[in-house]
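>>> requesting a structural model of the entry that follows:
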Amino acid sequence: MSDSLVDFVQSLPKTETHLHLEGALPLELLQRVRPEFRGRAPDSWAPDFKFADFAHFERELLDMAFAWFTSPERYHEAAQLIFARHLAQNVRYVETSFASGGIEFLGFDGRAVLDAIRAAVPAGLEVRIFLGIHHDGAGPKMMPVLADALTWPGLAGIDLHGFEDKPLEPWTAEYWAAARKAGKYTKAHAGEFMGAEFIRFVLDELNPDRIQHGVRAHEDATLVAELARAGVGLDVCPISNHKLMPGVTLATHPIRSLFDAGVKVTVSTDDPISFGNTLTDDYVALATQRGFTRCELARLARNGFELALLPDAQKAPLLAELDAIIAAEASDDAS
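Reported below is the predicted structural model:
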């Protein structure tokens, strides 16, 4: 790994648009509450580790995450560290979600958690916060909470989480439509474990503004062309996919073909407490494992700002900064 490549990636203004707050638990906080992790990282941080399946991943993640996340104050403390590390990597904009399961099963006050995360945002970083909801996350107890969540002024939007093979329940499409009507941005996880047909189903059923993962779209050339033409963003997490998706490695990751086909892909870490990655690591991996040039890495970063939930006037200088980097790198490539 070239130090100069790492320096270049660090210097790029970047976004992170697919980040689970609980899954971003800093290791030192986990070590405070779980003595067995003191002096070591989770086994899943090994570069070639592969989870057996999504259930294996979720079981280990929840075991670690909710050892720490027991109150809004704990969310605030973790978010302060998480966001500080974004700034240290020259990340300027973040979209992160917190899980509605904490409200449902642990009794958290969702508004209090939202406010705790918002209060941790440092100067120099723009953060948009989403509520992540599982496919079966709207039982009788939760439906009033979810309805109320659409009135929370600090909530940017909602995101569909969890096992992709669980059927979507009848409430889901109605709720996603209600969220848009309330001015909330909508996302959905799809195309990580289920194939291209599930991505198409979610797009048709929920009409989300953006897809989280979506990498299995590459299995359907027609869908890829439609995504590229419509400018639908896919928030891709390469190292996460390498450790979690069957048959996918960094060396074979579909982000290369999706990018080459003109799909607006971005780069994020997903759940770094499970994968041991930083955003810089993911960018570097794309350069070393999938042949992304520095110019292309800057274009990936630019995609993130194009999709960011920021006013055009706020995006403009960030896009101009990246355009200058892209032009300089393209000139170097041509010489």
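>>> going forward, measure contacts and count neighbours with C-alpha atoms only.
Noted.
>>> now the helices: where do they sit in the stretch 151-300 of the chain?
Assigned by DSSP state H, counting those that start in this stretch, the helices in the stretch 151-300 of the chain fall at 171-181, 196-206, 221-230, 238-244, 255-260, 272-275, 279-290, 294-307.
>>> how about the third one: buried residues?
I take that to be helix 221-230. Leu223, Val224, Ala225, Leu227, Ala228 (16 or more other C-alpha atoms under 10 Å).
>>> just flag the most distant two among these.
Across the buried residues of helix 221-230, the longest distance by C-alpha to C-alpha is 8.6 Å; it joins Leu223 and Ala228.
>>> on that earlier part again, adding distance to Arg74, write the helices of the stretch 151-300 of the chain out as JSON lines.
Shown next, in JSON lines, are the helices of the stretch 151-300 of the chain (distance: least, C-alpha to C-alpha, whole Å):
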{"stretch": "helix 171-181", "distance to Arg74": "28"}
{"stretch": "helix 196-206", "distance to Arg74": "33"}
{"stretch": "helix 221-230", "distance to Arg74": "39"}
{"stretch": "helix 238-244", "distance to Arg74": "25"}
{"stretch": "helix 255-260", "distance to Arg74": "35"}
{"stretch": "helix 272-275", "distance to Arg74": "16"}
{"stretch": "helix 279-290", "distance to Arg74": "23"}
{"stretch": "helix 294-307", "distance to Arg74": "29"}
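>>> and of the ones you listed, who's closest to Ala78?
Taking C-alpha to C-alpha, helix 272-275 is the member of those nearest to Ala78, at 11.9 Å.
>>> please give me the structure for this one as well, since I'd like to look at both together:
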Amino acid sequence: MPAPAPKPPLPKAELHVHIEGTLEPEAAFAFAGRNGVRLPYASEEELRRACSFTGLQSLLDLQQKLTVVLRTEEDFADLAAGYLDRARAQGVRHAEIFFDPQAHTSRGVPFATVIDGLTRVLDTAQETYGISTRLIMCFLRDESAASALAAFEAARPYLDRITAVGLDSAEAHHPPSKFADVYALARQAGLKCVAHAGEEGPAAYVWEALDILKVDRIDHGVSAMEDERLVARLAEEQVPLTLCPLSNVRLRVVEDLADHPLPAMLKAGLLVTVNSDDPAYFGGYVHDNFTAVRDALGLDEETLRALARNSFRAAFLDEPTREKYLREVAAY
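You can find the predicted model right below:
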């Protein structure tokens, strides 16, 4: 008698994934080959071994060496297709995807090349992969505020394809308040706002993201647990937090997954979600993160369902679509 088919993954939304962080070693070498770029690694295996990080900056240094292979519209389209194919196998029904235009325009790749390549695939993702998508344009916080403003102006002709703005890259010594002006422009343009805060930065950065940038979601937010008053506010206002557990371990935000504050956050009534961040570098996509926290933290099935429900509650969806996805979770 044949073995029963494995149960499909729990339906979920992914709200914190950097498209540049889905560049798998095989794809990096394939893009390098077709674009005539020489990578500083002899093989895919050597590149995988390089994914050993001492903190966020070491990840950013590695990504800078690899994003040079992304040159053409075809590259960005293939990158998006590769992510969506993996996401479908991980149970993702809706994905809100970060991209970093400054990382590409700064080396001569036109903004149009980046967004045309991505949206060529994202526009048909529902039909092709069964995944609805949103695109979030991030500003690099270790660049100047003027650079962020220039990036936003370059994006203006394409705002109909962009749902939100975000803030990523090296958090230390780059507070959210640095980007108050560009976030004000984004809100005036009708965009949603999110920001990385409380990953390697203090709880004070989460306050700034809420009060100065007026964000709709906090990306990471781990250090919020250091401030009882902030925890109470996040719980009362149900501000979503997009946690990335495997990332937190790889980047030494927590030393061991068993020490992750996720259970304490849930107990405090926070609206937390589980995501993959840069899965090609951290050894796991979103369902892998669900499985890892289940095993390391002893989470039961109902808690995992609650995390899946949270992901759709926190997503930038219209209400009928949100309810449809929540029914899928209930029926799982």
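>>> with both chains overlaid, what TM-score comes out?
The TM-score (TM-score structural alignment, normalised by the length of the second structure) is 0.87; 316 aligned residues with a C-alpha RMSD of 2.4 Å.
>>> quick one on the thing from earlier: and of the helices of the stretch 151-300 of the first structure, who's closest to Leu106 of the first structure?
For the helices of the stretch 151-300 of the first structure, proximity to Leu106 of the first structure was assessed by C-alpha to C-alpha; helix 272-275 is nearest, at 20.5 Å.
>>> average offset of the closest one relative to the second structure?
Compared with the second structure after fitting, helix 272-275 of the first structure has a mean deviation of 1.4 Å; criterion: mean C-alpha distance after the TM-score superposition for the first structure.
>>> matching residues in the second structure for that helix?
Per TM-score structural alignment, the counterpart of helix 272-275 of the first structure in the second structure is residues 279-282.
>>> for the first structure, which segments count as strands?
For the first structure, applying DSSP state E gives strands covering 14-20, 91-99, 126-134, 157-161, 185-190, 210-213, 233-236, 264-267.
>>> need these in JSON lines (columns: mean neighbour count and distance to Asp109 of the first structure).
Listed next are the strands of the first structure as JSON lines, based on neighbours: other C-alpha atoms under 10 Å; distance: least, C-alpha to C-alpha, whole Å:
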{"stretch": "strand 14-20", "mean neighbour count": "26", "distance to Asp109 of the first structure": "18"}
{"stretch": "strand 91-99", "mean neighbour count": "23", "distance to Asp109 of the first structure": "12"}
{"stretch": "strand 126-134", "mean neighbour count": "22", "distance to Asp109 of the first structure": "13"}
{"stretch": "strand 157-161", "mean neighbour count": "24", "distance to Asp109 of the first structure": "17"}
{"stretch": "strand 185-190", "mean neighbour count": "25", "distance to Asp109 of the first structure": "22"}
{"stretch": "strand 210-213", "mean neighbour count": "26", "distance to Asp109 of the first structure": "26"}
{"stretch": "strand 233-236", "mean neighbour count": "27", "distance to Asp109 of the first structure": "28"}
{"stretch": "strand 264-267", "mean neighbour count": "28", "distance to Asp109 of the first structure": "31"}
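>>> out of those strands, nearest to Thr293 of the first structure?
That would be strand 264-267 among the strands of the first structure, by C-alpha to C-alpha, at 14.7 Å.
>>> centre of the chain to the closest one, how far?
How far strand 264-267 of the first structure lies from its chain's middle: 10 Å, per C-alpha atoms, centre = their mean, to the nearest Å.
>>> give me the contact list for that strand.
By C-alpha atoms under 8 Å, 6 or more residues apart in numbering, the residues outside strand 264-267 of the first structure that reach it are 15-18, 228, 231-238, 255, 258-259, 279, 282-283, 300-301, 303-304.
>>> mean shift between it and the second structure?
Superposed on the second structure, strand 264-267 of the first structure shows a mean distance of 0.7 Å to its aligned residues (mean C-alpha distance after the TM-score superposition for the first structure).
>>> show which residues not belonging to stretch 166-174 of the first structure make contact with it.
His135, Asp136, Ala138, Glu205, Leu206.
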